[in-house]
Structure formats: C-alpha cells, structure tokens
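**Q** Structure for this input, please:
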Amino acid sequence: METRYEESTSVTIKSIIINIVLTVIKLVAGFFGNSNAMLADGMHSASDIATSVGVLIGNNISKKPQDREHNYGHEKAETLVAFVLSLVLLFVGAEIGLNSFKLLFNLDKVKTPNMLPLIVGIVSILFKEYQYYITIKVANKINSPSLKADAWHHRSDSLSTIGALIGIIGAMLGFKILDPLAGVVVSLFVIKVGLEILMSSSNELMDYSIEKEEESKLNNIAMNTDGVCNVKSFKSRRHGAMAYIDLTICVDGTISVFDGHEIAHNVEENIMDSSDNIKAVIVHVEPKKNCCEKCNHKTKI
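**A** All right, here's what the predicted structure looks like:
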C-alpha cells in the first residue's frame, strides 16, 4: 500500500511530465500561430512545472520524522510550499495581465492567429482537466495543502486556456482586441486562485484551527467517553496535512490518579481512531468541583 507521500509524489511526477509537453507545444503554437494569448498561456504552464517541483520538495521534507530541532515533525513544509506556490501564481497572473494590458493599446502589434493555437488549446484543456482530477483526488484523500494548491494551479491553467481560446477565435474573426483582452481575463483567474491559496496557507502557518464541524465531532467523542463529566476547553491547530488537539476534561474528583489517567487515555485513543489526520492529542484532567458548573454527572468508571 502506498504511503500518502508516495501517492503525492506519483501524481506530481505525472503532472510535471504533462506540463513539460504542454509548455513546449503552447509556446511553439503561440509563436508560429501568431497568438499572444497562447504565449501567455504557455508561460502559465511553465509556472506549473516550477510549482510541481516545489510540491516534490515539500513532500520530501514533510515525510522526515521529528528530530531534535523539529520536535513536532516537518509536516508544515507542505503548507510552506503551498504559500510559496500562491506567490508564484500571483506573480504569473500579474505578469500575464500586464503584458496583455499593454497590447490593448498597441493593437497594431497583434497578429491574426491561425488554426494551430486553437487546436493546441483544445488539447491542453483536456490534459489540464485530467491533471486537476487526478491531483485533487489524491490531495483530498491525503489532505495535502500543497497538492491542493497544485491541483488548483492546474485548474487555473485550464481556465486560462479557455480564455485564450476565446481571444484566439475572436481575433481570427477579425476582432484583434479579443486576443490581448483574453490575456487580461486569464490573469484575473490566476490571481484569484493565488489569493485564495495565499489566505489558506497563511492561516495554517499561524496555527489555524480545524473546521467547526470537525471540532464539534471530536468534542462529542470526548464527551461520550466513559468517566468524562464535561469538556472544559477544546483547542486545535493545523500542522500541514495533520492537526494537533489539546483539551481539558472534567472528571469525578474522588477517583484515583490511575483512573483519571485511564479516562484521559481513552479520550486520546477515541479521538485518534476517529481520523487519520490527527497527529497527537493532549488531554489535561481536572476534578469537576474545580472545573466548571456545566459538568454532567456521569457514572464513575
């Protein structure tokens, strides 16, 4: 059975090979087919290669076990890679937009495209949607932020190609302004995706909590563990694809230290067994008389 990192590496290598081929044929089609929109789209595909290589680097670092300098492991390398990928997307989007915007005021430099970039564009969309599908499938399965970012990079490339095709067809019909205008639209798609990934990865780097629904589910698991009177506090923080959980439970103050430890151990095991994305659970135990007024009077273990 493949590990999460082997699955991620496998799908990323496939993406790199496809992107190398697409970059070459797009740039050739854009140059010989007289399409600025296809040239811009080719540069976008070239950035896909760099981001996919970044994912591979992140995978290689993330799978390393904890060490003296990184007591909590290296999983945040995936989030860091996603953050860098978002910056690459923003840069590529801005570059495409600026170059296309300049051409809007220099339409005499815009040539009428031929059929070559049109054919290449259609083929590219099919390949990029295939890349998005296989990448997002693995990303959701292993909960990888960097792979999700890379998947959306593939989708943004597909959307940018659609925009390029609209511009190419319009220019072929005599509306030259549509070719550079398509480049501007493409850039907006890329920038939007880049901003979304930037916000998500930034939150994770600042120990963003897990989703409320997941938090509520784990809180209920703790509450339903024998011997737990109440959950006084529940905190979570993301760590790459994984998460850490810290909670304080209330127990009967008359039980032994051993029994209190057993309750805490059961809470930890129950939460860990409920999800593959929980790396560690820390449970603090307090006697209910010093804990809170909301304690449920459950039967002692």
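**Q** From here on, just use CA atoms for contacts and neighbour counts.
**A** Will do.
**Q** Going along the chain, name the strands of the protein.
**A** With DSSP state E, the ranges of strands along the chain come out as 230-239, 242-251, 278-287.
**Q** Among those strands, show me which one is buried the most.
**A** Most buried of the strands of the chain, by mean neighbour count (mean count of other CA atoms under 10 Å): strand 242-251, with a mean of 22.
**Q** just to revisit the earlier point, now the strands of the chain in a markdown table, with distance to R68?
**A** A markdown table is the format used below for the strands of the chain (distance: least, CA to CA, whole Å):
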| stretch | distance to R68 |
| --- | --- |
| strand 230-239 | 18 |
| strand 242-251 | 19 |
| strand 278-287 | 18 |
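**Q** nearest to R4, of these?
**A** For the strands of the chain, the distance to R4 is smallest for strand 242-251, at 11.7 Å, taking CA to CA.
**Q** residues making contact with the closest one?
**A** Taking contacts as CA atoms under 8 Å, 6 or more residues apart in numbering, the residues outside strand 242-251 that touch it are 75, 143, 210, 227-238, 260, 264, 277-288, 291-292, 295.
**Q** try stretch 164-180
**A** By CA under 8 Å, 6+ apart, stretch 164-180 touches 35-38, 41, 100-101, 103-104, 107, 110-114, 117-118, 121-122, 181-183, 186.
**Q** Can you give the distance from that stretch to the centre of its chain?
**A** 33 Å (CA atoms, centre = their mean, to the nearest Å).
**Q** what comes up buried for that stretch?
**A** Neighbour counts over stretch 164-180 (16 or more other CA atoms under 10 Å) mark 164-172, 176-180 as buried.
**Q** And stretch 29-45, by the same measure?
**A** The neighbour-count check on stretch 29-45 (16+ other CA under 10 Å) flags 29-31, 33-45 as buried.
**Q** do stretch 103-122 as well
**A** Going by neighbour count (16+ other CA under 10 Å), the buried part of stretch 103-122 is L103, L104, V110, T112, P113, N114, L116, P117, L118, V120, G121.
**Q** What is the most widely separated pair among these?
**A** For the buried residues of stretch 103-122, the farthest-apart pair by CA to CA is L104 and V120; their separation is 23.7 Å.
**Q** distance of K148 from G227?
**A** Distance, K148 to G227, by CA to CA, to the nearest Å: 40 Å.
**Q** To clarify, my last question referred to L116.
**A** Here the criterion is CA to CA. By it, L116 lies 71 Å from G227.
**Q** same check, this time on I122
**A** Taking CA to CA, one finds I122 at 62 Å from G227.
**Q** Now show me the structure for the sequence below, then we'll compare the two:
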Amino acid sequence: MTNNQTKQRLGEAKKRAIVSICLNLFLAIGKGIAGVMSGSAALIGDAVNSATDVFSSSAVFVGILVAGKKHPSFPYGLYKAETVAVLATSVAVILAGYEIGRQALFGVISYPDIKIALPAAAISFMIALGFGLIQFRAGKRLNSPALTADAKDYLADSLSTAVVLVSLIIVPFGFNVDRFAAGIVALFVFYAGGQLFVGALKDLLDASIDRETERDIIRFVEKHPRISKVKKCFSRNAGGRFLVDMDVELRTPSHRIADLVADRLEEELLVEFPGLVLARIRPHFVSGDFTRRVIPVQSPEGELSVKHLASAPWFLIQTINSETKEIKKRQFVENRYGSAKKKKGLLVGRWLLKLKPDEVVAEENESVALVLLKEAGVEIVHPSSLTSTTM
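**A** Sure thing, here's the model as predicted:
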C-alpha cells in the first residue's frame, strides 16, 4: 500500500467518523424529544445512551486533532490528549448511567404514549442496526480499528433500543415494563462507560498493544531476508494508536546495510499497520554460522546466467560456512517467474527475497530485481569474484 493510498484510506475513515457523530446526535435528539413527549423513561434513557456515544466520538475526534500537534516537550506527540478526553467522557457516561438507573428505581410510575414512543424507537432501531452493519464492513475493508469499534457501539445501541422497543410493544397488553426497560438501558450505559474508563486508564498507564497485533509485527519484521530474529519488542498504546520499539539481529557487519534495513523497515511498518504512529528499530550485528548465496544458472550444473537476473531459468542456492568458506549444501530451484510477460523483475525480486539470501551473484545494473535486493540489504557479488571451487 502506497502512502497516497494510506492517506486516502485514513481520509475516508475520518469522514465516516464525522457522519457517525452527526447520526448519533440525530438519534439522541430524536429519542430524547420522543421520550419526553411520550413520558417513556426507557426511551429517555436510550437517548442518553446515544448522547454518550456523541460525547465519546466527539472527544476522540477532537483528541485526534490535538494529537497531531507537535511540541519539543512532547517528542512522541500529544497522543494522550485523546486518552484524557476519553477518560473525562467515561466519567460523564457512568454518572449518566447512575441517573437513569435511579430514575428507573425511584421515579414516578407512568404509562408511556406508545403512539409517539413506538415509531421513534422502531426508526431508531433500524437506523442504528443498519448503520452499524455498514460501518462494520467499512472498518474491515479500511482496516480501521476505530471504525470497527464505532460499529460495535452502534450495534450495542441497537440492542439497547430493541429492549425499549419490546417494552413499548407489550404496553397495550397491560404490561407496563417501561421502568424495567429503563433499568436495563442503565446497565448498557454503565457498561459503555466502564469500557471507556478501563481502556483510557490502560492507555495512560502505557499498556502494551494486543498480543496478536504485536505478533503480526514481529512476524512481518522477521520475514526480512537480513533479519535473523527480533530480540526484544516493546509496545504501548497511545490514544487509540500504538508505538513499537524493537531490537533486531541482522546478519551483516556493514553499518550502512544495517541502517538501510532498519530505516526501510520503519517506513514499511507504518504502511503495513495503519494504527502504528511510531516505529523504532535498533539493529544488532550477529555473525551467522552460514552464508546463503544465490547464483543464477542456465540449468542444474549449467553455466552462469548473470546478465539478466530475472530471466535466469534456474538458481543455485549455496549454504556456505562463514568461517571456512566450505560449501555445505547445494540446491537448484527453477525460476517460477522466468517466463512472466509482465513485471518479471518485480516478481522475481520479491520471490528471491523470500529465499532470504545474504548474497546474490549478478552483474551490476539497474534492473528491478536487483534494485529490490539491494534495497533489502542483500549483497550483490560480481561473477568475476567466483572461482570453480565456489560453484
């Protein structure tokens, strides 16, 4: 994914977040007016539930804007401004849940006017459920945890409204469970506020990111041909985003190659993992016992084919003892993309990188395959340096 694609995806996610705020505001006002006019405590409580979503979404959005600001005193950015806003909102949500529950227990008993309350509840339910499902699909498509979380909020809101809807449907049959439904809605509000509070508290205490994402990041780094393994990986949440700091082992004594690999990986991580806002990689040299060399050949045991690397029919993969230079293993693999008509250099270059070579024998040129290999820190060995014993 290119930087432009990433910006477009984040831009679309931000637009959807704004639509979500406006829709929640519409639901909160609509349910609130209908609840007051009909005298339904449950519908009023559900309106407060929607209003808490407005406050939390707005707090997060404002926090995002503040988090993007730079200041010399905050080298990692003002990302926790968003967390502070969410923490303050969570307290307000919990207090709202308490008030709804208190009214449900001790408020005046009254029969709601279902002619007003029932249509409002039904429309609100359909809007919340429909938009929640649409938002959930968009979150998965755009790989946006924020949109996915927002979708879950809408689906939870639709469940809360469903409770109100059922309570209103059975009122004409002589069962006035409006206060009971308001009590259930209060539990929904309490739960939402508690989730916000715990999540914000974890961020402020520098909790690590979820283990699955951390494992995905480590696997991505260890796929690099020059990386032996990730020695250490420290991560932490930062207001809905996360930061990663890791030590890696590289099979190269060259500081230039080590810096190149580390810089490239830091850039690639930011693109591969949209929630990541800062990646720091410290390379450490480790002398491997063996060197992996790839040599393009015409056929098994055949002549060299170094002029056009991507078009070589076969590749000889040698495993060489780093100390004695003795060849311990030889393996021939056929070039699976040698007959490709389009993007051959790109396909072959990526395929060769998956073989994790330390060296590739080829004549220096600006072919796509060679550029990819050199950018990954693979050493390009000129064929003139080979002897009959090194084949």
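**Q** Who has more neighbours out of K148 and G227 of the first structure?
**A** Neighbours per residue, other CA atoms under 10 Å: of K148 of the first structure and G227, the larger number sits with G227, 25 against 21.
**Q** Just give me the match in the second structure for that one.
**A** Under the alignment (TM-score structural alignment), G227 of the first structure maps onto R226 of the second structure.
**Q** What are the boundaries of the helices in the stretch 251-391 of the second structure?
**A** Using DSSP state H, counting those that start in this stretch, the helices of the stretch 251-391 of the second structure run over 255-272, 344-354, 368-375.
**Q** and if you look at the stretch 51-200 of the second structure?
**A** Using DSSP H, counting those that start in this stretch, the helices of the stretch 51-200 of the second structure run over 80-106, 114-141, 145-169, 178-204.
**Q** tally of neighbours for the alignment partner in the second structure of L98 of the first structure?
**A** Matched to the second structure by TM-score structural alignment, L98 of the first structure sits across from R102. Residues near R102 of the second structure, counting by other CA under 10 Å, number 14.
**Q** got it, and the one 3 residues further on?
**A** Number of residues near L105 of the second structure (other CA under 10 Å) recorded here: 14.
**Q** Just to check, it is in contact with G183?
**A** Yes - using CA atoms under 8 Å, L105 of the second structure is in contact with G183, at 7.5 Å.
**Q** Roughly how far does L353 of the second structure sit from A369 of the second structure?
**A** Applying CA to CA, the value for L353 of the second structure to A369 of the second structure is 10 Å.
**Q** Compare those two (neighbour count), which wins?
**A** The residue with more neighbours, out of L353 of the second structure and A369, is A369; 23 against 19, by other CA under 10 Å.
**Q** Leaving out the residues flanking it, which one is nearest to the more buried one?
**A** Nearest residue to A369 of the second structure in three dimensions, chain neighbours excluded: G349, at 4.0 Å (CA to CA, 6 or more residues apart in numbering).
**Q** try S160 of the second structure
**A** Sequence neighbours aside, V185 is the residue nearest to S160 of the second structure in space, at 5.9 Å (criterion: CA to CA, 6+ apart).
**Q** ok, now how distant is the one you found from T291 of the second structure?
**A** 65 Å.
**Q** Which residue of these two possesses the greater neighbour count?
**A** V185 (31 against 18).
**Q** In this structure the more buried one contacts V48, no?
**A** No - with contacts counted by CA under 8 Å, V185 of the second structure stays clear of V48, the gap being 9.4 Å.
**Q** got CSV for the buried residues of stretch 164-180 of the first structure, with distance to M272 of the first structure too?
**A** As requested, these are exported to CSV (distance: CA to CA, whole Å):
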residue, distance to M272 of the first structure
A164, 48
L165, 49
I166, 50
G167, 52
I168, 53
I169, 55
G170, 56
A171, 58
M172, 59
K176, 60
I177, 58
L178, 55
D179, 54
P180, 53
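**Q** what's near enough to touch the residue nearest to A369 of the second structure?
**A** Residues near G349 of the second structure by CA under 8 Å, 6+ apart: A310, V368, A369, L370, L372, L373.
**Q** Would you format those as CSV with distance to E266 of the second structure included?
**A** What follows is these, written out as CSV (distance: CA to CA, whole Å):
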residue, distance to E266 of the second structure
A310, 28
V368, 22
A369, 22
L370, 21
L372, 17
L373, 17
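**Q** now, which of those residues sits nearest S90 of the second structure?
**A** Closest to S90 of the second structure out of these is L372 (48.6 Å), distances taken as CA to CA.
**Q** how about the nearest residue to that closest one, chain neighbours excluded?
**A** Nearest non-adjacent residue to L372 of the second structure (CA to CA, 6+ apart): G349, at 6.0 Å.
**Q** Map the one you found onto the first structure.
**A** Taking TM-score structural alignment, G349 of the second structure has no aligned residue in the first structure.
**Q** Likewise for V48 of the second structure?
**A** By TM-score structural alignment, V48 of the second structure lines up with M43.
**Q** Quick check: chain neighbours aside, which residue is closest to its match?
**A** Nearest residue to M43 of the first structure in three dimensions, chain neighbours excluded: T23, at 7.1 Å (CA to CA, 6+ apart).
**Q** Give me the number of neighbouring residues for the one you found.
**A** Residues near T23 of the first structure, counting by other CA under 10 Å, number 22.
**Q** Give the full set of residues in contact with it.
**A** Residues near T23 of the first structure by CA under 8 Å, 6+ apart: G42, M43, S45, A46.
**Q** between these, which is closest to I18 of the first structure?
**A** S45 (9.7 Å).
**Q** which one is that closest one nearest to, not counting chain neighbours?
**A** Closest to S45 of the first structure by CA to CA, 6+ apart is T23, at 5.3 Å.
**Q** And that neighbour, how close does it get to N277 of the first structure?
**A** 35 Å.
**Q** repeat for L178 of the first structure
**A** According to CA to CA, L178 of the first structure stands 47 Å off from N277 of the first structure.
**Q** got it, and M199 of the first structure?
**A** As defined by CA to CA, M199 of the first structure lies at a distance of 21 Å from N277 of the first structure.
**Q** okay, those two: which has more neighbours?
**A** Neighbour count, other CA under 10 Å: between M199 of the first structure and N277, N277 has more, with 17 against 12.
**Q** Counterpart of the more buried one over in the second structure?
**A** Checking TM-score structural alignment: N277 of the first structure goes with G275.
**Q** contacting residues around the closest residue to D113 of the second structure other than its chain neighbours?
**A** Nearest residue to D113 of the second structure, sequence neighbours excluded (CA to CA, 6+ apart): S38, at 4.5 Å. With contacts defined as CA under 8 Å, 6+ apart, S38 of the second structure is in contact with P112, D113, I114, K115, I116, A117.
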